[in-house]
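Novice: what follows is a protein structure lacking sequence information:
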């Protein structure tokens, strides 16, 4: 499968570079999940977001989403066990992992952190599940997994 990435990132933090495999659109993420058997989706949002906003439905691709918060609700502190929990769920560090959040910020941070932990194929779903705000200041209509018409369910 050939993907055109929206651009891998490399941001300096002091002398240390943080990077990841790149950004993919929700449609590209769905293509990877549908066509690349080992590819996995990790939804890094919080439990309230999963319950109130909905979650990706990967059943037609024969997969299940991994739900693991990057930041713990309600404090929104970075989950200190995140990398260890990913290692339990996905021990093969060459597995393509797509990270999804609301709009692409937390998932990018998670992709960078897992790359730093030794995973080689971490992707950020750039528009997230709900995308950015539309002209009426609502999410879920102007971009993201839901607006792309990809499968999702309300828990």
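Specialist: Thanks, I have it. Since we're looking at a predicted model, the values are computed, not measured. Residues are numbered from 1 along each chain as shown.

Novice: from here on, contacts and neighbour counts on C-alpha atoms
Specialist: OK.

Novice: residue 41 is in what secondary structure piece?
Specialist: Element membership for residue 41, per DSSP states H and E: strand 40-43.

Novice: identify the residues contacting that strand?
Specialist: Here strand 40-43 makes contact (Cα atoms under 8 Å, 6 or more residues apart in numbering) with 33, 63-69, 95-101, 107.

Novice: contact partners for residue 50?
Specialist: For residue 50, counting by Cα under 8 Å, 6+ apart, the contacting residues are 154-155.

Novice: that one falls within a helix, correct?
Specialist: Yes. Assessed by DSSP: H, G, I helix; E, B strand; the rest coil, residue 50 belongs to a helix.

Novice: now do the helices in this protein.
Specialist: Remark: helices assigned in the chain by DSSP state H are 26-35, 47-53, 82-89, 105-116, 144-147.

Novice: got the end-to-end distance for stretch 131-139?
Specialist: 6 Å (Cα to Cα, to the nearest Å).

Novice: my bad, should have said stretch 9-16
Specialist: End residues of stretch 9-16 are separated by 13 Å (Cα to Cα).

Novice: same thing with stretch 115-125?
Specialist: 15 Å.

Novice: and for residue 80, the neighbour number?
Specialist: 11 (other Cα atoms under 10 Å).

Novice: thinking again about what came up before, of the helices of the chain, which is nearest residue 17?
Specialist: Between residue 17 and the helices of the chain, the tightest spacing by Cα to Cα is seen for helix 105-116, at 9.2 Å.

Novice: try this one next to it:
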């Protein structure tokens, strides 16, 4: 593993709650942020940092990912928790961030919506299913 490790959404929430320096970076696309929803960190006095790992609508890997992470003010010494839809893109983001100097990069393993169930619905696990705060629209 070339990043600090995987955490569940509940573990990420606990870390974000307990550590004022901890940051949540949502690496989904702008369309997902707009139409699916976002984690809501307002009760923690924090905002989610939004940096696409893959760009919308092409799906190409964002060549400026590291530069945008830095421009967003994410401290290289802070614990950073990367979130995508199901925990796949966020692994790649955590690996890239680690390689670029963010040594405390974690993957939120179940993502925002989690994997599909047998009926192809995302109701198995993830940030939303865990009952963590989120907003839509």
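Specialist: Everything's here; your move. Since the structure is predicted, the reported quantities are computational estimates derived from the model, not experimental observations.

Novice: returning to what we had before: any idea which of the helices of the first structure gets closest to residue 154 of the first structure?
Specialist: Between the helices of the first structure, helix 47-53 lies closest to residue 154 of the first structure; by Cα to Cα that is 6.8 Å.

Novice: how close does the closest one sit to the second structure?
Specialist: Mean deviation of helix 47-53 of the first structure from its aligned counterpart in the second structure after superposition (mean Cα distance after the TM-score superposition for the first structure): 1.0 Å.

Novice: which part of the second structure matches that helix?
Specialist: Using TM-score structural alignment, helix 47-53 of the first structure lines up with residues 30-36 of the second structure.

Novice: for the matching stretch, the distance to its chain's centre please.
Specialist: On the basis of Cα atoms, centre = their mean, to the nearest Å, stretch 30-36 of the second structure sits 13 Å off its chain's mean C-alpha point.

Novice: buried sites along that stretch?
Specialist: 30, 32-33 (16 or more other Cα atoms under 10 Å).

Novice: kindly report the same for stretch 107-118 of the first structure.
Specialist: Neighbour-count burial for stretch 107-118 of the first structure flags 107-115 (criterion: 16+ other Cα under 10 Å).

Novice: out of the residues you listed, which is nearest to residue 122 of the first structure?
Specialist: Nearest to residue 122 of the first structure among these, with distances taken as Cα to Cα, is residue 111, at 5.1 Å.

Novice: which residue in the second structure lines up with the closest one?
Specialist: Per TM-score structural alignment, residue 111 of the first structure is aligned with residue 94.

Novice: count of neighbours near the nearest residue to its match once chain neighbours are set aside?
Specialist: Distance criterion Cα to Cα, 6 or more residues apart in numbering; nearest residue to residue 94 of the second structure, sequence neighbours excluded, is residue 105 at 5.3 Å. Residues within reach of residue 105 of the second structure, counting by other Cα under 10 Å, total 29.

Novice: tell me which residues touch the alignment partner in the first structure of residue 105 of the second structure, please.
Specialist: Here residue 105 of the second structure is matched to residue 122 in the first structure, going by TM-score structural alignment. Taking Cα under 8 Å, 6+ apart, we find residue 122 of the first structure in contact with 20-22, 96-99, 111-112, 114-115.

Novice: so can I have TSV of those showing distance to residue 90 of the first structure?
Specialist: Shown next, in TSV, are those (distance: Cα to Cα, whole Å):
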residue	distance to residue 90 of the first structure
20	17
21	17
22	19
96	10
97	9
98	12
99	13
111	14
112	16
114	11
115	13
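
Novice: in the second structure, what residue corresponds to residue 36 of the first structure?
Specialist: Match for residue 36 of the first structure (TM-score structural alignment): residue 19.

Novice: map residue 22 of the first structure across to the second structure for me.
Specialist: For residue 22 of the first structure, the residue aligned by TM-score structural alignment is residue 5.
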